[in-house]
Structures are given as structure tokens and as C-alpha cells.
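Undergrad: Need coordinates for the below:
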Amino acid sequence: MEVRIIPVTSFEQNCSLLCCESSGKAALVDPGGDPERIKAAIEESGFTVEKIFVTHGHFDHVGAVKVLARELQVPIEGPQEDDLFLLETLPQWCSQFGFPPGESFVPDRWLKQGDQIAFGDQTLDVHHCPGHTPGHVIFHHRPTRIAIVGDVIFKGSIGRTDFPRGDHPTLLASIRERIWPLGDDVTLLPGHGPTTTIGDERRHNPFVQGGYG
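TA: Predicted coordinates:
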């Protein structure tokens, strides 16, 4: 599986295009805005998108989900159902932060801990990681040792918990219980900023010191 990062919006959010070389199929993760830029990247890739996956309901990660699902005629999978309140109020969030209007939506499939998502010949494990939002999920591709972690953890930082229904202790528990066990060699693809590894964050991230305990 090849991953192509498409930075979108003024928030430089990392929309991911997951490409399955054996099937020619692809999936989008968190198309937060700039749908024309995303469509151009899909066309350039030569792959055919068959699904959209969503880590959580914040406006900068889902602003272009509905329009792209409609134009590409593909289903939406994720996040976990506790983020419904964010998806229902998406237009208000976009307006509050000066973003182009985003369409509210309900995914074709809610995800939960232990689920799997699939496209082409690829399968990824779903882990529910609440704290940044209550319904946040991450996606782990075991063959390539890659995890797409949204806004749970970043290089040298962690997700904010000052938005509605964020919770700092819950976020730290999600990192310890759901991300650390994946293994130090796993590459993390955050929703913003550069990639990192679990090992580097366990050793050096000041927000999650004690991760080996």
C-alpha cells in the first residue's frame, strides 16, 4: 500500500490517498477541504477511489467528505458514532472558523474498536481512540507498519482537548492503550505536520512521558 499525502486548507491538514498497487483502487482518508485539489491528486495518481474513511468529525478533517462522496459515488466509513454531534453541526463549525461551507452527513458505516476497513486488496484495523473527540478512530495497516492517527498524536505533541467533549485523561489513555501496543517501529501519519514513529514519541514526546511504564 502506497500513501500519498495531500495537504488541504489553511490548516495544512494531511488528507491521505491510500493506493493499492495490486488492484488499482484507492481510498481517501479525511478529505478536510479543497475538493478540487484532492480530485486533481486522484487523477494524477491514476488510481480509482472506492471509499472515503474518516478518523473524526472536526470540520478541518471532514469539510469535503460529502461533496467528494457524491461526486466520486463512493461510501463513507467512520468515525465512531459518538462524533455524530460534530457531523450534524458541520456547517456551523465551518462558518465559525471562516471555512467554505461544509455539508453535514451521516456515514454509510459507523466504526468501532476491533472493526476492519478494506479497499482494493488492502485491509486496515480500526482502533477507537477517544479524547480529542469522543468518536475518534485510527487506522492501522499491519503489512506496512503504518498507522493513520488523525489528531490523537503528532510529532512532539498530542491532540487538543479543549473542544466540546474533548477529555485529556481519556486521550492519554487512548495513546497508552491503543497506540503504544502497535509497536515502536510503526510509522504514525498524523492529521497535521510530519510523520513520526511510535518509538520516537514514546521516548521524546513531552506530553506522553512514561509511555514505557
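Undergrad: use CA for all of it now, contacts and neighbours both
TA: Noted.
Undergrad: What are the boundaries of the helices in the protein?
TA: Under the criterion DSSP state H, the chain carries helices at the ranges 35-45, 59-62, 65-72, 84-88, 90-96, 168-174, 198-204.
Undergrad: Among these, which comes closest to residue 180?
TA: helix 198-204 (6.5 Å; Cα to Cα).
Undergrad: Go ahead and name everything in contact with that closest one.
TA: By Cα atoms under 8 Å, 6 or more residues apart in numbering, the residues outside helix 198-204 that reach it are 155-156, 179-180, 183-188, 208-212.
Undergrad: Surely residue 58 touches residue 84?
TA: No. Contact criterion Cα atoms under 8 Å: residue 58 and residue 84 do not qualify, at 10.4 Å.
Undergrad: Select, out of the helices of the chain, the one closest to residue 150.
TA: That would be, of these and by Cα to Cα, helix 59-62, which comes in at 8.4 Å.
Undergrad: Here is a second sequence; please produce its structure as well for comparison:
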Amino acid sequence: MLKIRTYPLGPIQTNCYIVKDSEGQCLVVDPGEEGSRIIQKIENMNGKPLAILLTHAHFDHIGAVDEVRDHFSIPVYIHREEQYWLMNPDLNGSSRYPGLPLVSNKAADHFLQEGQITIGPFQFEIRHTPGHSPGSVSFIFKDAQFAIVGDTLFKQSIGRTDLPNGDTNMLLNSIQGKLLSLPDDCKVYPGHGPSTTPGAEKVSNPFLK
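TA: From the prediction side, this is the model:
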């Protein structure tokens, strides 16, 4: 049985997720900041991390990638369309905010594409959900009935599209076709804020009316 834990990190309180199985093996999703805290949480739970998964490569989702990767010697997965964002502060947006550190990581180890994927004991689905950014993806754990969706869909809101390479129509199409098609009671974990469900968003999200 899978368990998911949420850790809001950094100045923008970006949700980092740790998905863990009964044997302690785990996946780290969007280590955006506070790498030492993420490492400590994993070690406290006797976790055995297998990989870092990135929903997309805006700076607040990737700030601790190398610290966590290097500590545990694990690979990083990202969609090919944002492979260079990991290394480039102008692309990942960190150069736009004076006072925040420039974010630059090493290259990813693997590229995500739509479809089923297996990492160790974890079997889940990748859905390409662009709009907030061109390489945004969502991770669908069907058997455990939850999805990690990055900044695509939020509780009663949707992801920003006013950033470079954002596209409102594309985002809405991603939400309607890839996320609201999930079971109404599927737990949806966003990049910021509390979890929700497709059923709740169909009823209460003002952007989806």
C-alpha cells in the first residue's frame, strides 16, 4: 500500500511529495527547496529513495534537485521539453526574482513521456498536461487512487498561464481531458495548497464553468 506525504517548502511553499511503499522504497516529487529538510525527512522514515520526479521545471519545483540527487545518488526524471530549464535560470524563472538564488542543476538522467512507467515497485501513468508550462506532466497512481499534478490544477483554481510559454487554452484542455477524466473521488495533489478531487472541481472551480 502506498503512502504519500506532503512537505510545503521554500518561500512560495511549493509542495514536495514523497510517495512510499510498505518496504520503505520511495519516490521524491518536486524537491523545490530546503534540500536538507527533505533528506532528513527521508532518513527519519528509513526511506530508500529510487528517483526524483519533476512535474515541471519552474525554479520553485527544482531548487533542491541536485542536493537530494547527490545525497542519495538517484536519477532525475523530467519531460524532454523542459530539459534545459533545469540548468538555465532564465528558462526556469529564478532570474526574474531579485533576492532569490539563481537555480541551476545538472542535466536530467531520464525523460518522461506519456504512458505507463515502472520505477522499482512503483507502476504509474504519466500524462502530459501542458499549459502552465510546455513540459508539465501529472503522475497518476491509479491503484492508490491519487494523482500528483504540479501547477496544472488547484483547489478551486488553475495554474498560471501569464508566465513565458504559458497557454490558457492548452491548460484548460489538459485539465478537462487528462485530469477531470479521472474518477471523481481520486485524490489530486497540486504543486501548492491543499489536495482536492476531480468531482469537487467540477462543481466548485470557477475557472472550469
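Undergrad: if we can go back for a sec, so which of residue 58 and residue 84 of structure 1 has more stuff around it?
TA: residue 58 (23 against 20; other Cα atoms under 10 Å).
Undergrad: quick revisit: would you convert the helices of structure 1 into TSV that also reports distance to residue 5 of structure 1?
TA: Below are these laid out as TSV (distance: least, Cα to Cα, whole Å):
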stretch	distance to residue 5 of structure 1
helix 35-45	9
helix 59-62	13
helix 65-72	16
helix 84-88	23
helix 90-96	22
helix 168-174	24
helix 198-204	19
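Undergrad: just those: most buried one?
TA: With neighbours taken as mean count of other Cα atoms under 10 Å, those reach their highest mean count in helix 59-62, at a mean of 26.
Undergrad: For that helix, give me the average deviation versus structure 2.
TA: Helix 59-62 of structure 1 differs from its equivalent in structure 2 by a mean of 0.3 Å after superposition (mean Cα distance after the TM-score superposition for structure 1).
Undergrad: Give me the contact list for that helix.
TA: Under Cα under 8 Å, 6+ apart, the answer for helix 59-62 of structure 1 is 9, 11, 13, 15, 30-33, 54-56, 86, 90, 93-94, 102, 191.
Undergrad: go with 7 Å
TA: The contact list for helix 59-62 of structure 1 (Cα atoms under 7 Å, 6 or more residues apart in numbering) reads 13, 30-33, 90, 93-94.
Undergrad: Please state the offset of it from the chain centre?
TA: In this view, helix 59-62 of structure 1 has its centroid 10 Å away from the chain centroid, taken as Cα atoms, centre = their mean, to the nearest Å.
Undergrad: What residues in structure 2 pair up with that helix?
TA: Counting by TM-score structural alignment, helix 59-62 of structure 1 falls onto residues 59-62 of structure 2.
Undergrad: show me where structure 2 has strands.
TA: Secondary structure of structure 2 (DSSP state E): strands at 3-9, 14-20, 25-29, 48-53, 76-79, 110-112, 115-119, 122-128, 137-141, 146-150, 153-154, 157-158, 187-190.
Undergrad: ok, now which ones touch the spatially most central residue of structure 2?
TA: In structure 2, the residue lying closest to the centroid (Cα atoms, centre = their mean) is residue 55, at 3.3 Å. By Cα under 7 Å, 6+ apart, the residues touching residue 55 of structure 2 are 30, 136-138, 149-150.
Undergrad: what's the spacing between it and residue 186 of structure 2?
TA: 18 Å (Cα to Cα, to the nearest Å).
Undergrad: and what of residue 165 of structure 2?
TA: 29 Å.
Undergrad: Neighbour count: the two, which is higher?
TA: For residue 165 of structure 2 versus residue 186, the count of surrounding residues by other Cα under 10 Å is larger for residue 186: 20 against 13.
Undergrad: What separation do you get for that one and residue 179 of structure 2?
TA: From residue 186 of structure 2 to residue 179 of structure 2 the distance is 10 Å (Cα to Cα).
Undergrad: for residue 56 of structure 2, same thing?
TA: For residue 56 of structure 2, the distance to residue 179 of structure 2 - Cα to Cα - is 16 Å.
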